[in-house]
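Visitor: Below is the sequence, then the predicted model.
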Amino acid sequence: MAKQLDYKTIREIFRRFHEAEPEPKGELEHVNAYTLVVAVALSAQATDAGVNKATRALFEIADTPEKMLALGEEGVIEHIKTIGLYRNKAKNVIKLSRILVERYDGVVPNSRAALESLPGVGRKTANVVLNMWWRYPAQAVDTHIFRLGNRSGIASGKDVVAVERAIEDNVPADYQLHAHHWMILHGRYTCVARKPKCPSCLIRDLCQFEDKTL
């Protein structure tokens, strides 16, 4: 775990991220708040590309909880069986769809607590939905962000909640909205797990990682 960077350095890091990509976007395909919830829930232990490939046809016929319930669990399985843990995920999709219909009139709630009460939806999923759909500055910490935060010193923490808090506490307010997207994309494509691409990294001179690649 790297030493936590100071405010001035973190501001410069995010200034560079912003300059390189002013409006970073999440890579999960969706058409509304409901399909975003489903896509993010399906993305656990799976790649965004793999989820997108599976959900394109699914969301064409089931883009509301009512339509998903009509499709049924077996119908969902047929569409998502290329995704890991697909049987359990199909059960959760049907369960959360039923709860949305019965408790929320088919509308996705914009409360973290309400989102986290849905089957298959944890804190990370709730934060992604709050950020991407309602543009709330929520920080969804996945393995990429956890790795980057601790390697670089942007957000040091022993667990994902600690890293989430560190982002909230240390990233300047004007960069909070897109912070997790900049970090996830940097962690996914540059600060990769095994051989980080330090020579092409735009924050390599500010990063605290001691084992930089040549």
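Guide: That came through, no problem. Numbers count the residues shown, from 1 in each chain.

Visitor: C-alpha only now, for contacts and for neighbours.
Guide: Noted.

Visitor: which helices and strands sit right next to the helix ranked longest in the chain?
Guide: When the chain is parsed with DSSP state H, its longest helix is helix 86-104. Judged by 3 or more CA pairs under 8 Å, 6 or more residues apart in numbering; DSSP states H and E, helix 86-104 is in contact with helix 33-42, helix 65-80.

Visitor: Please identify the most buried of those.
Guide: helix 33-42 (a mean of 23; mean count of other CA atoms under 10 Å).

Visitor: And the helices and strands packed on helix 86-104: which comes nearest Ile10?
Guide: Among the helices and strands packed on helix 86-104, helix 33-42 comes nearest to Ile10, with 28.0 Å by CA to CA.

Visitor: got the angle for that closest one vs helix 86-104?
Guide: 150 degrees (axes from the mean of the first three to the mean of the last three CA atoms, to 10 degrees).

Visitor: What is helix 33-42 packed up against?
Guide: Against helix 33-42 (3+ CA pairs under 8 Å, 6+ apart) you get helix 48-61, helix 86-104, helix 123-132.

Visitor: Presented hereafter is structure B, for comparison with structure A:
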Amino acid sequence: MPAIKNTTPKSPARGEPLRRAVLDAAEALLREDNADFSMRDLAARASVSFATPFNQFGSKTAIMHALSARRIDAMTKRFSSAPPLRDAADRVLLATAIGAEVMLEEPEVNRTVMGWIGAAAPSPGQVLAQSAALWSLALGAGEGLAADRLDRALLTLPAQLAFGFRGVLSFWTAGELPSGALASNAREVASALLAGFVER
């Protein structure tokens, strides 16, 4: 007698693969224009138990924060694989362009994610720290910045650039800034922040 095949979908392994499966499912639902998905919808899409998204993330807001972190990871990887630039200001402007590029690849999905990360979660997210880390990477050792302001630049600019980029994204998310103007406005904000730290 031939063996009967088990056709039940396999649930993902525990730990990071399980978290990844939940996030993949959330992205898939957003791509289908289903921003109002329930945690039950999400569990079904990820082929996991109803409790799993709660156990792994705690709330839908936390899931959106994790999706935002994915976008920042994509920006960081793309920046790290770009040809190296010697000047810190040029690297920051490159990171800004890459950031806008990543957000514009899936504008509707990313607008939804951005809209959610402004909401309070049960515990504070890490979006600011992750974003600041990208700008810190771009600044590097501050090559080309004014020597007498270098320490202050490396200390303050990563968070300020994160605030500035997030500010531009918030107006884009709200529909006040068209997609065609996202990159140029993000560049202008970054340039204005850098202006106080470059050699005159």
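Guide: Alright, I've got the coordinates. As the structure is a computational prediction, the values presented were derived from the model and not from experiment.

Visitor: tm score of chain vs chain?
Guide: Superposed pair, TM-score by TM-score structural alignment, normalised by the length of the second structure: 0.30. Supporting alignment: 111 aligned residues with a CA RMSD of 6.1 Å.

Visitor: follow-up on the earlier one: will you turn the helices and strands packed on helix 86-104 of the first structure into TSV that also has distance to Gly149 of the first structure?
Guide: Below are these laid out as TSV (distance: least, CA to CA, whole Å):
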stretch	distance to Gly149 of the first structure
helix 33-42	21
helix 65-80	32
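
Visitor: Can you check which of these gets nearest to Ala126 of the first structure?
Guide: Closest approach to Ala126 of the first structure among those (CA to CA): helix 33-42, 7.9 Å.

Visitor: for Arg187 of the second structure, what are its contacts?
Guide: The contact partners of Arg187 of the second structure, taken as CA atoms under 8 Å, 6 or more residues apart in numbering, are 93, 96-97.

Visitor: And it, how far from Ile63 of the second structure?
Guide: Per CA to CA, to the nearest Å, Arg187 of the second structure is found 29 Å from Ile63 of the second structure.

Visitor: likewise Arg166 of the second structure?
Guide: In terms of CA to CA, Arg166 of the second structure sits 18 Å off from Ile63 of the second structure.

Visitor: Can you pick out the residue with more neighbours from these two?
Guide: Ile63 (23 against 16; other CA atoms under 10 Å).

Visitor: For the helix or strand harbouring that one, which helices and strands make contact with it?
Guide: In this structure, Ile63 of the second structure sits in helix 60-81 according to DSSP states H and E. Packing partners of helix 60-81 of the second structure (3+ CA pairs under 8 Å, 6+ apart): helix 16-31, helix 88-105, helix 107-117, helix 127-139.

Visitor: Those: which one's closest to Asp151 of the second structure?
Guide: Proximity to Asp151 of the second structure (CA to CA) singles out helix 127-139 among these, at 11.6 Å.

Visitor: How about that closest one, which residues are buried there?
Guide: 127, 130-139 (16 or more other CA atoms under 10 Å).

Visitor: Same check on stretch 98-113 of the second structure?
Guide: By neighbour count on 16+ other CA under 10 Å, the buried set for stretch 98-113 of the second structure is 98-100, 102-104, 108-113.

Visitor: Format the helices and strands packed on helix 60-81 of the second structure as JSON lines; extra columns: distance to Ser170 of the second structure.
Guide: Putting these into JSON lines (distance: least, CA to CA, whole Å) gives the following:
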{"stretch": "helix 16-31", "distance to Ser170 of the second structure": "18"}
{"stretch": "helix 88-105", "distance to Ser170 of the second structure": "12"}
{"stretch": "helix 107-117", "distance to Ser170 of the second structure": "7"}
{"stretch": "helix 127-139", "distance to Ser170 of the second structure": "14"}
